[in-house]
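# Show me how the following folds:
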Amino acid sequence: MIMMLPFLTALVSSAGMVSSARQVLLHIAHGDPGYGSPFLGLHFYTWALVGFFVLAILLCGLLLIDKMTPQEAADTPRHPGWLGRSAGVSFLVILALNLLSTLLECGLGPCQDNPANYLWLPGQ
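Coordinates of the predicted model:
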């Protein structure tokens, strides 16, 4: 399973590239202002495409310099340090907050194309 992790991460970065490239291609037409406000001149879906591409390149480099055999990798014990545990906790907190904000904004059904207010908050 440990040897599969870099390959699975590369697969996930490829899926992220495909979904963000789709979003870029939806807004690439001349005169289309894009969705959302730009950050440093680019929209966030463009930044996501750049980030996933850089992640894929870094993962390919890590796979190229890895000298462990599959048996060595399976026999090496791994324990996350404080940085790994804090990264895992941060990921779960961000995931929970995104789920909560999406539920407040869209409810249980599909979201509107351009939601302007929160569906589940009173007085909106």
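# C-alpha from now on. contacts and neighbour counts both.
Fine.
# by contact count, what packs against the longest helix seen in the chain?
In the chain, assigned by DSSP state H, the helix with the most residues is helix 82-106. Packing contacts for helix 82-106, counted by 3 or more CA pairs under 8 Å, 6 or more residues apart in numbering; DSSP states H and E, involve no helix or strand.
# How about it, which residues are buried there?
Buried residues in helix 82-106, counted by 16 or more other CA atoms under 10 Å: Thr102, Leu103, Glu105, Cys106.
# same deal with stretch 11-30?
So, applying 16+ other CA under 10 Å, buried residues of stretch 11-30: Ser13, Ser14, Gly16, Met17, Ser20, Ala21, Gln23, Val24.
# Proceed likewise with the subsequent sequence, for comparison:
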Amino acid sequence: MSTDRIALKGLRARGRHGVLAAERELGQEFVVDVTLFLDTAPAAAGDDLALTVDYGELAQALVKVVEGEPVALIETLAQRLAEVCLDRELVESVEVSVHKPAAPIPLPFGDVVVTIQRRRR
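Next up is the predicted model:
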């Protein structure tokens, strides 16, 4: 695995994910962090965006997933986001964290986060 990383942190989007009907109806904000592992040396050597990952384009693709088809579990959402990242040919592996700061927990809490790591197959 390459030791180079590109991280996109704190990407915010509204989605309708959750087990409860109210979560599906009302929606809530989700926060996504992704860290891509890839070799950035060719891009740096040629100063060429085509040899790395366009993180602006990636951010738009990730937001479409969060705003898209609802799922019950944020684990499922994290998997879908990882697949979007791994669709970029240069990405060897990815770490995805999905934060659900407004999760329906009837106690004081700071955040709920699911983090997964996936590798290209």
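# Fetch the TM-score of the aligned pair.
Scored against TM-score structural alignment, normalised by the length of the second structure, the superposed chains reach a TM-score of 0.25; 53 aligned residues with a CA RMSD of 5.2 Å.
# Make JSON lines from the buried residues of helix 82-106 of the first structure and add distance to Ile65 of the first structure to it.
Below are the buried residues of helix 82-106 of the first structure laid out as JSON lines (distance: CA to CA, whole Å):
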{"residue": "Thr102", "distance to Ile65 of the first structure": "40"}
{"residue": "Leu103", "distance to Ile65 of the first structure": "43"}
{"residue": "Glu105", "distance to Ile65 of the first structure": "45"}
{"residue": "Cys106", "distance to Ile65 of the first structure": "45"}
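# Go through those residues and say which is closest to Cys60 of the first structure.
Thr102 (33.6 Å; CA to CA).
# distance of that closest one from Ala96 of the first structure?
To Ala96 of the first structure, Thr102 of the first structure is 10 Å away according to CA to CA, to the nearest Å.
# what touches both of these two?
With contacts defined as CA atoms under 8 Å, 6 or more residues apart in numbering, no residue is adjacent to both Thr102 of the first structure and Ala96.
# Gln28 of the second structure reaches Arg14, doesn't it?
Yes: with contact defined as CA atoms under 8 Å, Gln28 of the second structure reaches Arg14; the gap is 5.4 Å.
# where do the helices sit along the second structure?
21-26, 41-46, 55-67, 74-86.
# looking at it, Arg119 of the second structure is touching Cys85, isn't it?
No: contact criterion CA under 8 Å: Arg119 of the second structure and Cys85 do not qualify, at 10.2 Å.
# joint contacts of these two?
Common neighbours of Arg119 of the second structure and Cys85 (CA under 8 Å, 6+ apart) are Val94.
# And those two? Which one has more around it.
Per other CA atoms under 10 Å, whichever of Arg119 of the second structure and Cys85 has more neighbours is Cys85, with 27 against 14.
# just to revisit the earlier point, now the buried residues of stretch 11-30 of the first structure in TSV, please, with extra columns for distance to Gly84 of the first structure and secondary structure.
What follows is those, written out as TSV (distance: CA to CA, whole Å; DSSP: H, G, I helix; E, B strand; the rest coil):
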residue	distance to Gly84 of the first structure	secondary structure
Ser13	20	helix
Ser14	23	helix
Gly16	22	helix
Met17	25	helix
Ser20	27	helix
Ala21	30	helix
Gln23	31	helix
Val24	32	helix
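# Perfect, that will be all.
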